[in-house]
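Novice: What shape does this take:
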Amino acid sequence: MRVICVDIHREKEALSDILISSDDENDIFIDRRPRVIKERINYFETLDDLDFIMRFRLSKNSVEELLLEIEHDLQQATQRNHAIQHRIQLLLTLRYYATGSFLISAGDFSGVSKTSTHRIAHRVTAAIARLARRDIKLPTSAEERAVAQVDFYATARFPRVISALDCTHVKVQSFSGNDAEVFRNRKGYFSINGIILADGGYALKPYLITPIQNLQTPAEILFNESQIRTRKNIERTFGFWKRRFPCLVAGMRFSVSHVLPVIVATAVLHNKARMAAETMPPDDPLLNI
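Specialist: Below you'll find the predicted structure:
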């Protein structure tokens, strides 16, 4: 048995000739949509700096630098015509992070087919997430620790703090299956709980300071007020992170194995933006964020 693929836009006469000339009465004919090469816009040229940041949440310079870091991981051995440029692949993925919409929307925005869009988004995300060891870390050198301590002290005069610990819910669609309800949080929606000065939900450790329970003295009250105000830094950071990348609040529609790299990748990108002293991008007026 042969499978013969036929372009649905061929003239009927051509299809009839094929049917008549076939010497196998068991041939199966499949109508196949013609391959359409979509226009791939160079947004580096068509968008000014403000519109670019609004739509991709990073500046052009930051995107170019990021591309240099991950380009090796995006290399593919292919001889296909119309291969998708690495720059287009990165912008497609950033557009998804910036919207949290269906991947097909990011693909249409970038001129890429639905099938390629899924493959590209996950490959680029994995490449960015691999930068986490370098871009997500505690202060290590004496100089870095000193800078962190000064910054935290300026918040509420709490001494010798170099980091703050808390967790945040990243919204997802139900993963279905027997364990789906495991991911439903106390607020009623499905989420991944990511842990990034700690609150009372954490045990007191020599390296981790939590609020005092059962306050009795004015000094203890003052201690807790200072601790809580200092801890607010991480809560604000989570807010800025989610504001920069709305995919974290829109409800990702991936499996767990694909959601986790997105969380890590967007954290890497947020840290890069902060290190580059980039301001929070304005909201895209086309999005309800």
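
Novice: going forward, measure contacts and count neighbours with C-alpha atoms only.
Specialist: OK.

Novice: wait, N193 sits on R186?
Specialist: No - contact criterion C-alpha atoms under 8 Å: N193 and R186 do not qualify, at 11.3 Å.

Novice: Let's see this one next, to set against the first:
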Amino acid sequence: MSSPLSSHPSSQRRYRYRQRVYVEPTKPLEQYTTEELYARFRFGKADIEYLVNLLWPKLQHRTQRSHGLSVKDQIFIALRFYACCSLYQVIGDYMGVAKSAVCDVVKDVSIALASLVNEFVSFQPDCQQSTAHGHIQAQAPRILRERDGAYPLLPWLMTPFLTANTPTQAHFNTAHCIVRCVIECLNGVLKRRFACLNYLRAEPQKACNITLACIVLHNIATKCSVPLCADNDAPEPLGDPDQPPAFCQNEQTGRATRDTIVRHYF
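Specialist: Predicted structure coming up:
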């Protein structure tokens, strides 16, 4: 004779457990060809082995935080995020790990790669000194949310002169336009290689680490002659290089900084 408690419907629902489903982790090096690795992770087998050796000292002690994942597994998970920018849950299902593990891995690998920026990114001496003495902290994720042609003139954000009244101002506008086009072209290449940069939803510090990580990876890819996958969106078209866009200039300190640059370098 069954007890009243065990036969009660609510009791049966209370003691009904969902069966845990275990997903076998993906083994990309065994499952995919070189072309498939490029498409899914942006790097081939030899390149990934290079990344494993490069990041081993920085990631091997994080196995407890990263749920016991090997350094190679951590790199594959992070590369998958950089390449496709899927939700952590989607990447976790794809790689056979928990969502929380993906979150931790992306953070840890991004920090590890960002710490190597001085080894893989070259700065001009003046630029490096200026960066060191004028560190900029992001104040809000939407600080530059306006359209591309409406950036304000700030001490750390230079815009061209709306009207060049002197030869030096004209030279500044020309140099500014050339550099801007180069940067936009590079940004387009970065977004093609690492789709996460197209729409990065993260708090400022994490977003900075992810961006630096992608820049380091891009330079490594260039060094290792890694092909740029053609199955991604093409870079955004550039504006007319001969005509700088109209910028709003509303910061006195920004004007002073720009005038100093023109006076000393043009």
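
Novice: quick one: TM-score?
Specialist: Here the superposed chains carry a TM-score of 0.63, computed using TM-score structural alignment, normalised by the length of the second structure; 207 aligned residues with a C-alpha RMSD of 4.0 Å.

Novice: How many residues are close by I261 of the second structure?
Specialist: By the measure other C-alpha atoms under 10 Å, the count of residues near I261 of the second structure is 13.

Novice: From Q169 of the second structure, how far out is it?
Specialist: According to C-alpha to C-alpha, to the nearest Å, I261 of the second structure stands 10 Å off from Q169 of the second structure.

Novice: so the helix or strand C103 of the second structure falls within matches what in the first structure?
Specialist: Per DSSP states H and E, C103 of the second structure falls inside helix 99-114. Counting by TM-score structural alignment, helix 99-114 of the second structure falls onto residues 114-129 of the first structure.

Novice: in that stretch, what's buried?
Specialist: 117-118, 120-129 (16 or more other C-alpha atoms under 10 Å).

Novice: could I get those residues as a markdown table with distance to L67 of the first structure?
Specialist: Formatted as a markdown table, those follow (distance: C-alpha to C-alpha, whole Å):
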| residue | distance to L67 of the first structure |
| --- | --- |
| T117 | 18 |
| H118 | 19 |
| I120 | 14 |
| A121 | 14 |
| H122 | 15 |
| R123 | 13 |
| V124 | 10 |
| T125 | 12 |
| A126 | 13 |
| A127 | 10 |
| I128 | 9 |
| A129 | 13 |
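
Novice: tell me the centre residue of the second structure?
Specialist: Nearest to the mean C-alpha position of the second structure, counting by C-alpha atoms, centre = their mean, stands T211 at 3.0 Å.

Novice: how about the counterpart of that one in the first structure, what does it touch?
Specialist: Matched across to the first structure, T211 of the second structure falls on I263, judged by TM-score structural alignment. Going by C-alpha atoms under 8 Å, 6 or more residues apart in numbering, I263 of the first structure touches 170, 248.

Novice: can you do 10 Å?
Specialist: By C-alpha atoms under 10 Å, 6 or more residues apart in numbering, the residues touching I263 of the first structure are 97, 125, 129, 170, 192, 194, 245, 247-248.

Novice: Can you select the buried ones among the residues you listed for me in PyMOL?
Specialist: Buried residues within the contacts of I263 of the first structure, by 16+ other C-alpha under 10 Å, are selected in PyMOL with:
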select buried, resi 97+125+129+170+192+245+247+248
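
Novice: mapping the contacts of I263 of the first structure onto the second structure, which are still in contact?
Specialist: Checking these against the second structure (both residues aligned by TM-score structural alignment, their matches' C-alpha atoms under 10 Å), the contacts still present are 97, 125, 129, 245, 247-248.

Novice: all helices of the stretch 51-200 of the second structure, in order?
Specialist: 71-84, 88-95, 99-114, 117-120, 125-133, 167-193 (DSSP state H, counting those that start in this stretch).

Novice: List the buried residues in the longest one.
Specialist: If you call a residue buried by 16+ other C-alpha under 10 Å, then helix 167-193 of the second structure has these buried ones: 169-170, 172-174, 176-177, 180-181, 184-185, 187-193.

Novice: how many degrees apart are whatever helix or strand comes next after that helix and helix 99-114 in direction?
Specialist: Sequence-wise, the next helix or strand beyond helix 167-193 of the second structure is helix 204-223, with elements assigned using DSSP H and E. Here the directions of helix 204-223 of the second structure and helix 99-114 differ by 60 degrees (axes from the mean of the first three to the mean of the last three C-alpha atoms, to 10 degrees).

Novice: quick one: helix 204-223 of the second structure to chain centroid distance?
Specialist: 5 Å (C-alpha atoms, centre = their mean, to the nearest Å).

Novice: Pull out the buried positions in whatever helix or strand comes next after that helix.
Specialist: The first helix or strand that comes after helix 204-223 of the second structure along the chain, using DSSP H and E, is helix 252-265. In terms of neighbour count (16+ other C-alpha under 10 Å), helix 252-265 of the second structure has its buried residues at 254-255, 257-258, 262.

Novice: how deep is the equivalent of Q89 of the second structure over in the first structure tucked in, by neighbour count?
Specialist: In the first structure, Q89 of the second structure lines up with I104, judged by TM-score structural alignment. Other residues within reach of I104 of the first structure, judged by other C-alpha under 10 Å, total 17.

Novice: do you know how far L248 of the first structure is from H82 of the first structure?
Specialist: For L248 of the first structure, the distance to H82 of the first structure equals 32 Å [C-alpha to C-alpha].

Novice: Kindly report the same for M54 of the first structure.
Specialist: Using C-alpha to C-alpha, we find M54 of the first structure at a distance of 28 Å from H82 of the first structure.

Novice: Between those two, point out the one with more neighbours.
Specialist: Between M54 of the first structure and H82, counting by other C-alpha under 10 Å, M54 is the more crowded of the two (20 against 8).

Novice: any idea what that one aligns with in the second structure?
Specialist: So M54 of the first structure corresponds to A39, using TM-score structural alignment.

Novice: Check D283 of the first structure too.
Specialist: Looks like D283 of the first structure aligns to D231 there (TM-score structural alignment).
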